[in-house]
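Asker: The sequence and its predicted three-dimensional model are supplied below.
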Amino acid sequence: MTRIRLLSTLTATALAWAGATDAHAADKWATIKGQVVFPADKPVPEKKEINVTADKEHCLSKGALVGDELIVNPKNKGVKNVWVYLKPAEGDTFAAGDIAPALAKTAAKEHMVDQPVCAFAPRIVVARAGDTLLVKNSSPVPHNIKFSSDNLEFNQTLAAGGSFKPEKALEAQKNPATFACNIHPWMNGRVVIFDHPYFALTDADGNFEIKDAPEGKFRIFYRHENGYHKGKDGAKGFPVDIAGPTLEMKPLEIVLPENK
């Protein structure tokens, strides 16, 4: 009886310890929310009209095409298409314990890029290593896509209504992969590919959300296709102390080469 009681006590203690450990693990993840905005003391930049040199009838069928490298919401000055992501306080690789179990292994995502009216949609993409691309041409005129990354390159012409899916998956790399249309030279885009799940792309209001981020001290990066927030300093990231369940960050006034 004594031995049975001892085993029962040890088992109960072990279960209680395991439960406490699981509870602690469940509490170590946080959701980060924030907004990237254009500086309050600067006017919203004017959109520049694109000089359309090919397939004018179709390309201009819905009005003039304008540059969309820097998209600022005139209502709240939110900046669209800013990559926001995390890195450890030191180094570039997350420890296994800093990746939430639900995010450690996720199904690959297929990113569709279309070319409906002489512009890529979307033209700015954020992806995780292992994700794939699907390129479509839903327009009535031929298009082309020339894609270049560290592990994947192709130059594919797409007939009206055509599509193309590369066999290779995307691999993580430091700099954005690029794509462009040789037929319509003003068309271009970017893909940033991460080896971890802690990234986001700002929406039309400049808002972003990163879920299940690890608690603790890390670095946060704000990167636009025109450069890092605050240039070379921003390329190193900015310290952030993450605590859950939700970290509401103050709106960040992004400083880029175009708006210094």
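Answerer: Sure thing, it's come through. Numbers count the residues shown, from 1 in each chain.
Asker: only C-alpha atoms for contact and neighbour calcs from this point on.
Answerer: Noted.
Asker: Can you give me the buried ones in the helix or strand harbouring Thr178?
Answerer: For Thr178, the host element (DSSP states H and E) is strand 177-180. Neighbour-count burial for strand 177-180, with 16 or more other C-alpha atoms under 10 Å as criterion, is recorded at 177-180.
Asker: for the stretch 101-250 of the chain, what spans make up the strands?
Answerer: 110-113, 124-128, 132-136, 143-148, 153-158, 163-164, 177-180, 188-194, 199-201, 207-214, 216-224, 227-228, 238-242, 246-248 (DSSP state E, counting those that start in this stretch).
Asker: of the ones you listed, which approaches Ala25 most closely?
Answerer: strand 207-214 (9.8 Å; C-alpha to C-alpha).
Asker: let's bring in a second model and compare:
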Amino acid sequence: MWDTNLPIIPLYRGPKASSTSATLLLLVIFICCVQACGQQVAAAESASITGTVKYTGEVPQLKFVDNGGVRRELLEVDRRSSGLRYAVVYLLGEFPEKGDSSADASDEEPVLIDQIDETFEPHVIAIRDGRDVRFRNSDGGNHNVRSATLEERNEFNVTTAAGGEYTHTLHMSRKYSPVRIGCDIHPWMSAWIYVFDHPYFAVTDELGNFEISGVPPGDYTLIIRQPDAGFSEKRETTVKAGEELNVEIEFSTDDVRD
């Protein structure tokens, strides 16, 4: 006979998993998979535009002489390849999504333009709307930073003492007109800032090369500009999914505007 007075001992079934936690874990995994797949599809569908901008002919000089009595060159050209530095290349057209460019740009570190050796370095930059630009004086004497622009919010005129800095938030002007930066104390000093409401732009490097990546398929106008010499060219371009489109642009002495 069984002793019915013996204590009942429950069977061990292991830790009891929370159904809510398991569901949340599965949901997170699912979302990550969807995002990863979406990024892979977007990368496969997007295209890139690469190319080189060149200049052939005599390089013009600035109108002003510096403190050493030298008239500096207006353009920076690689003598071996004829590559033109500081040309801006960008797209015009209908993009699927531009997003809130100001919100995106405001979270990024300011772009630095240094006043060094009585020049602005870099000489030309391109940024998204709402991005901060920091001007720093690395020279031993005083400088000035004055903007010339079609956009009222981009107007400023400040003195930057030796070691001093000034930061300003830049916004897009109509027709993507650049902001010209100058120094009233040293009139040969200049810089240019292009501001865009989309990410499809580039500035050529020291060999004149550029790349615009992540371009959605479609029909666009490719714009090439160099503000110092007044160079401007546009090309109608069709971009196909997964394509790498290569473009060669060449300017000459005849294209220089006074």
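Answerer: Right, received. Where do you want to start? The structure presented is a predicted model; accordingly, all values stated were derived computationally and were not measured.
Asker: returning to what we had before: can you put the buried residues of strand 177-180 of structure 1 in a markdown table and add distance to Leu15 of structure 1?
Answerer: As requested, the buried residues of strand 177-180 of structure 1 are exported to a markdown table (distance: C-alpha to C-alpha, whole Å):
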| residue | distance to Leu15 of structure 1 |
| --- | --- |
| Ala177 | 48 |
| Thr178 | 52 |
| Phe179 | 54 |
| Ala180 | 57 |
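Asker: Val252 of structure 1 maps to what in structure 2?
Answerer: To be clear, residue 252 of structure 1 is Leu; Val isn't right here. Alignment note (TM-score structural alignment): Leu252 of structure 1 maps to Ile249 of structure 2.
Asker: likewise Phe238 of structure 1?
Answerer: Checking TM-score structural alignment: Phe238 of structure 1 goes with Arg235.
Asker: Hmm, that match is touching Ile223, no?
Answerer: Yes. Arg235 of structure 2 is within contact range of Ile223, at 6.7 Å (criterion: C-alpha atoms under 8 Å).
Asker: So for those two, which sits in the more crowded spot?
Answerer: The neighbour count for Arg235 of structure 2 versus Ile223, taken as other C-alpha atoms under 10 Å, is higher for Ile223 (16 against 13).
Asker: residues contacting the more buried one?
Answerer: Neighbour list for Ile223 of structure 2: 88-92, 232-235 [criterion: C-alpha atoms under 8 Å, 6 or more residues apart in numbering].
Asker: And it? What does it align with in structure 1?
Answerer: Match for Ile223 of structure 2 (TM-score structural alignment): Phe221.
Asker: any idea how far the match of Phe238 of structure 1 lies from Val41 of structure 2?
Answerer: 28 Å (C-alpha to C-alpha, to the nearest Å).
Asker: Equivalent analysis for Gly141 of structure 2, please.
Answerer: Using C-alpha to C-alpha, we find Gly141 of structure 2 at a distance of 53 Å from Val41 of structure 2.
Asker: cool, Pro217 of structure 2 as well?
Answerer: The gap separating Pro217 of structure 2 from Val41 of structure 2 is 13 Å, by C-alpha to C-alpha.
Asker: Looking at those two, which has the bigger crowd around it?
Answerer: Pro217 (18 against 11).
Asker: hmm, back to that, now for Arg235 and Ile223 of structure 2: what residues contact both?
Answerer: By C-alpha under 8 Å, 6+ apart, no residue touches both Arg235 of structure 2 and Ile223.
Asker: my read: Tyr222 of structure 1 touches Lys87, true?
Answerer: No. Contact criterion C-alpha under 8 Å: Tyr222 of structure 1 and Lys87 do not qualify, at 11.6 Å.
Asker: how about Ser48 of structure 2, what's its partner in structure 1?
Answerer: By TM-score structural alignment, Ser48 of structure 2 lines up with Thr31.
Asker: I'd say its match and Asp212 touch.
Answerer: Yes. If you go by C-alpha under 8 Å, Thr31 of structure 1 and Asp212 touch, sitting 5.6 Å apart.
Asker: the more surrounded of the two?
Answerer: Asp212 (23 against 18).
Asker: my guess is that one contacts Ala30, does it?
Answerer: Yes. Counting by C-alpha under 8 Å, Asp212 of structure 1 does reach Ala30; the two are 5.0 Å apart.
Asker: Excluding sequence neighbours, find me the nearest residue to the spatially most central residue of structure 2.
Answerer: In structure 2, the centroid-proximal residue (C-alpha atoms, centre = their mean) is Ile127; its distance is 4.2 Å. With C-alpha to C-alpha, 6 or more residues apart in numbering as the criterion, Ile127 of structure 2 has its nearest non-adjacent residue at 5.1 Å, and that residue is Val195.
Asker: Burial check on the counterpart of the one you found in structure 1, number of neighbours?
Answerer: Taking TM-score structural alignment, Val195 of structure 2 has Ile193 as its aligned residue in structure 1. The local packing of Ile193 of structure 1 (other C-alpha under 10 Å) involves 23 other residues.
Asker: Could I get the contacting residues of Ile193 of structure 1?
Answerer: 126-129, 170-174, 176-177.
Asker: Then Tyr222 of structure 1?
Answerer: By C-alpha under 8 Å, 6+ apart, the neighbours of Tyr222 of structure 1 are 82-85, 228-229, 234, 237, 254.
Asker: same thing but 6 Å
Answerer: 83-84, 228-229 (C-alpha atoms under 6 Å, 6 or more residues apart in numbering).
Asker: ok, back up a step: using the three-state scheme, assign the match of Ser48 of structure 2.
Answerer: strand (DSSP: H, G, I helix; E, B strand; the rest coil).
Asker: Double-check it against Met249; I have them as touching.
Answerer: No. At 10.6 Å, Thr31 of structure 1 does not count as touching Met249 under the criterion of C-alpha atoms under 6 Å.
Asker: Next, the angle strand 231-239 makes with the helix or strand containing Lys54 of structure 2.
Answerer: Assigned by DSSP H and E, Lys54 of structure 2 falls within strand 47-56. Interaxial angle, strand 47-56 of structure 2 versus strand 231-239 (axes from the mean of the first three to the mean of the last three C-alpha atoms, to 10 degrees): 150 degrees.
Asker: Quick one: the helices in the stretch 1-150 of structure 1, in order.
Answerer: Using DSSP state H, counting those that start in this stretch, the helices of the stretch 1-150 of structure 1 run over 2-26, 56-59, 101-104.
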